[in-house]
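> below are the sequence and a predicted model; questions follow.
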Amino acid sequence: MMLIHCPHCGPRAQIEFSYERTLDSIVTLDMPANEAVARLYARTNPRGLDDELWRHGLGCRQWLVLRRHRQTHEIVSVTDYVPAVPR
């Protein structure tokens, strides 16, 4: 079982969280179409650390960024997700 240290609720079981996607696959409404397609379909799939978007659905309901190793599942950090504000 993977234990996730929520910054709001403390250590919780992975079952309380929902994985959404990696941060590099998030597209914005003002993004050019070719960049959005590249982010969604032509991304790399690294074997090391990656930043992922998760939601604590059975707890504080906050969106969180987990920096997690893709092979070992070791979680290096958990922070609040702050979306980029369009200009």
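Yep, that arrived. Model, not experiment: these values are computed from the prediction.
> drop to CA atoms for contacts and neighbour counts, all remaining ones
Noted.
> tell me who's in contact with the nearest residue to L49 once chain neighbours are set aside.
Of all residues not flanking L49 in the chain, H69 sits nearest, at 4.2 Å (C-alpha to C-alpha, 6 or more residues apart in numbering). Neighbouring residues of H69 by C-alpha atoms under 8 Å, 6 or more residues apart in numbering: 47-50, 75-76.
> and the comparison structure, right after this:
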Amino acid sequence: MIINHPLLGPRDSAEFTYMGDAKQIDRPDWQSPNALAQFIDYAYMRDNPAGAHRELWYHEQGDRSFLVVTRDTTTHEIFSVELASDVARIQGRIA
């Protein structure tokens, strides 16, 4: 599978480590009243969808960036690749 890195261009997926669901970017607020329940859901509750899914990938053998890859889990077709920092910025998670 080829991942088209936004900064470095096409790279083999062997350079990357799959890190799970891209929802991990949206870490719960540790100060919220129900923080424990939110962190349990955050750490242990995972979807296993068939079809389009947003995933977090780490470019371990490259520039060490995190990417959000949207791909079809049944065909491995990649629809989009974004820097995770850009996704977090859009979601208001970082300044």
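Structure received. Worth saying up front: this structure is predicted, and the values here are computed from it rather than measured.
> give me the buried subset of the contacts of H69 of the first structure.
49-50, 75 (16 or more other C-alpha atoms under 10 Å).
> just the helices from the second structure, written as ranges.
Under the criterion DSSP state H, the second structure carries helices at the ranges 35-44, 84-90.
> most packed of those helices?
Ranked by mean neighbour count, these are led by helix 84-90 with a mean of 15 (mean count of other C-alpha atoms under 10 Å).
> out of the contacts of H69 of the first structure, the closest to Q14 of the first structure would be?
I75 (11.4 Å; C-alpha to C-alpha).
> corresponding residue for that closest one in the second structure?
Aligned counterpart of I75 of the first structure in the second structure: I78 (TM-score structural alignment).
> go on, H56 of the first structure?
Using TM-score structural alignment, H56 of the first structure pairs with H59 in the second structure.
> what residues does its match make contact with?
15-17, 65-67.
> buried ones from these, can you make that a PyMOL selection?
Of the contacts of H59 of the second structure, the buried ones can be selected in PyMOL as follows, counting by 16+ other C-alpha under 10 Å:
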select buried, resi 16+65+66+67
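> tell me where the first structure has strands.
If DSSP state E is used as the criterion, the strands of the first structure fall at 3-6, 10-13, 18-22, 49-55, 63-69, 75-80.
> so which residue is dead centre in the first structure?
Geometric centre of the first structure, nearest residue: L53, 1.6 Å, by C-alpha atoms, centre = their mean.
> surely that residue and Y19 touch.
Yes: using C-alpha atoms under 8 Å, L53 of the first structure is in contact with Y19, at 6.4 Å.
> re the thing from before, and of the helices of the second structure, who's closest to I25 of the second structure?
Going by C-alpha to C-alpha, the one of those nearest I25 of the second structure is helix 84-90, 6.6 Å.
> before we move on, back to that, gap between the match of H56 of the first structure and N48 of the second structure?
To N48 of the second structure, H59 of the second structure is 22 Å away according to C-alpha to C-alpha, to the nearest Å.
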